[in-house]
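# the amino acid sequence is not available; the structure is as follows:
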């Protein structure tokens, strides 16, 4: 048997992997919702210059100790019961222009999860995106702005476990002044950002804003 100090750690648990993943996330989130909804339009400039920031809490109290982060496992389902959302999840990659893809417009009920970032329940700030609407009607995140603080977001994983996040707050940001540090910055605990289009819609320029849900991990099962 190989002594424990000489055993190779799995590639996804090495410090080098975490650093590379963080750097990649910083680049691709420049266009994290560049094609969201029927109108398009980018959300901010990405967290490429983001410094450490505090955890998001709606009540301003002392943060409760979070559950132990889960190991890496791809997401399979996304549920917000208070909004009637029970959706399958599709992984999102970078296209040839190094921009993050969005869920297929012809399957508007899918939620996209950036697979280069944290998986459900994993340490770090995970990102999920989805369409508000398409040319055929409302899409999966049509009512996202109405989710209330404290409501659970349940994300199923391929390993059979579920990461449960609680909503801290919902913000609507103008795309011209998108606060990259606030949305994408590290928080010291497993968190989730759910993003879709919002604001006013113009056929020429698309939506003017983005809806961002801030949530943090409160349970695993």
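Arrived safely. Just so it is clear, the structure is predicted and the values come from calculations on it, not from any experiment.
# when you work out contacts or count neighbours from here on, use the C-alpha atoms and nothing else.
Noted.
# residue 126 and residue 117 touch, don't they?
Yes. The criterion here is CA atoms under 8 Å, and residue 126 meets it with residue 117 at 5.9 Å.
# which helix in the protein has the most residues?
helix 15-28 (DSSP state H).
# how close does the residue nearest in space to the middle of the chain sit to residue 185?
Centroid check for the chain by CA atoms, centre = their mean gives residue 127 as the closest residue, at 1.5 Å. Using CA to CA, to the nearest Å, one gets 12 Å for the distance from residue 127 to residue 185.
# go on, residue 108?
28 Å.
# kindly report the same for residue 105.
Taken as CA to CA, the span from residue 105 to residue 185 is 29 Å.
# looking at the two, which one has more neighbours?
Set residue 105 next to residue 185 and count neighbours by other CA atoms under 10 Å: residue 185 wins out with 22 against 19.
# so what touches the strand ranked longest in the chain?
Across the chain, the longest stretch assigned as strand under DSSP state E is strand 206-220. With contact meaning CA atoms under 8 Å, 6 or more residues apart in numbering, strand 206-220 is reached by 38-41, 43, 56, 66-67, 121, 144-145, 161-175, 183, 189-201.
# can you pull out the strands in this structure?
75-80, 85-92, 111-114, 125-129, 133-134, 137-138, 152-157, 162-174, 191-202, 206-220.
# just how off-centre is the fourth one within its chain?
This points to strand 125-129. 1 Å (CA atoms, centre = their mean, to the nearest Å).
# and if you look at the last one?
Strand 206-220 has its C-alpha centroid displaced from the chain centroid by 7 Å (CA atoms, centre = their mean).
# next up, a second structure to put side by side with the first:
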């Protein structure tokens, strides 16, 4: 099994207990009975010295951000940038590097600190829209949106989002739907699925 497939497999396994924890602390989907939180000491802004994506740009919605690398926290959820910096996007470093085979995961807040977040307008994307990713090796990649889904967080489609694929793909994830004031969290996730164009 090559390195890319190993990374994708690891991402899929961790996804059983990992989900976006931003957007005012989104709850994780119900884990499998045997799943346990995956300990990690990787802070949200820890530099990543290997090949990585460095920025994301989505022209249609005017979204542009550098990318910090994130992993899984002690609660078994994907770490995200602070809601006090809602315009900062992140790459889940246990998923493939964008442009490599498999689903690369990029996360962003819909809002935070009483301001719109980097993915505030993510729900407005449609098939054919462009998502640009720059990498640390100088490559500039263009992905095109295939489709978008909005799903309740307790029905998060882990296999579809994190499962292995045979080609380079991209997933953009944020929160959406109704805001639950009691839980201080949105009830849904918005997931954009995109394929490598160039």
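Thanks, I have the structure now. None of these values were measured; they are calculated from a predicted model.
# just give me how far the longest helix of structure 1 sits from the chain centre.
Distance, centroid of helix 15-28 of structure 1 to centroid of chain: 15 Å (CA atoms, centre = their mean).
# now the angle between strand 125-129 and it, please.
40 degrees (axes from the mean of the first three to the mean of the last three CA atoms, to 10 degrees).
# what helices and strands are in contact with helix 15-28 of structure 1?
For helix 15-28 of structure 1, not one helix or strand is in contact under the criterion 3 or more CA pairs under 8 Å, 6 or more residues apart in numbering; DSSP states H and E.
# what do you get if the cut-off is 10 Å, keeping everything else the same?
strand 125-129, helix 180-184 (3 or more CA pairs under 10 Å, 6 or more residues apart in numbering; DSSP states H and E).
# pick the most deeply packed of these.
strand 125-129 (a mean of 25; mean count of other CA atoms under 10 Å).
# matching residues in structure 2 for it?
Strand 125-129 of structure 1 corresponds to residues 103-107 in structure 2, going by TM-score structural alignment.
# and if you look at stretch 178-195 of structure 1?
Against structure 2, stretch 178-195 of structure 1 falls on residues 156-173 (TM-score structural alignment).
# now stretch 105-123 of structure 2: buried residues?
For stretch 105-123 of structure 2, a neighbour-count test (16 or more other CA atoms under 10 Å) marks 105-112, 117-123 as buried.
# can you check stretch 106-119 of structure 1 too?
So, applying 16+ other CA under 10 Å, buried residues of stretch 106-119 of structure 1: 108-119.
# now stretch 79-93 of structure 1
79-80, 83, 85-93.
# most widely separated two among those residues?
Distance extremes for the buried residues of stretch 79-93 of structure 1: the farthest pair is 83 and 93 at 26.9 Å, using CA to CA.
# which one in structure 2 is aligned with residue 167 of structure 1?
Aligning on TM-score structural alignment places residue 167 of structure 1 opposite residue 145 in structure 2.
# same deal with residue 31 of structure 1?
Aligned partner of residue 31 of structure 1 by TM-score structural alignment: residue 18.
# right, and its match touches residue 77 too?
Yes. Counting by CA atoms under 10 Å, residue 18 of structure 2 touches residue 77, with 4.0 Å between them.
# residue 62 of structure 2 -> structure 1?
Using TM-score structural alignment, residue 62 of structure 2 pairs with residue 84 in structure 1.
# from residue 219 of structure 1, how far off is that match?
Between residue 84 of structure 1 and residue 219 of structure 1 the computed distance is 20 Å (CA to CA).
# same deal with residue 142 of structure 1?
On the measure of CA to CA, residue 142 of structure 1 and residue 219 of structure 1 end up 26 Å apart.
# most widely separated two among the buried residues of stretch 105-123 of structure 2?
Using CA to CA, the buried residues of stretch 105-123 of structure 2 span at most 20.3 Å, a distance reached by 105 and 112.
# related to what we said a few turns ago, show the buried residues in the contacts of strand 206-220 of structure 1.
Of the contacts of strand 206-220 of structure 1, these count as buried by 16+ other CA under 10 Å: 38-41, 43, 56, 121, 144-145, 161-170, 172-175, 183, 189-198.
# returning to that earlier point: what number of residues lie near the match of residue 31 of structure 1?
With other CA under 10 Å as criterion, residue 18 of structure 2 counts 25.
# where does stretch 187-195 of structure 2 end up in structure 1?
Residue span in structure 1 matched to stretch 187-195 of structure 2, by TM-score structural alignment: 208-216.
# tell me the buried residues in the matching stretch?
Applying 16+ other CA under 10 Å to stretch 208-216 of structure 1 flags 208-216 as buried.
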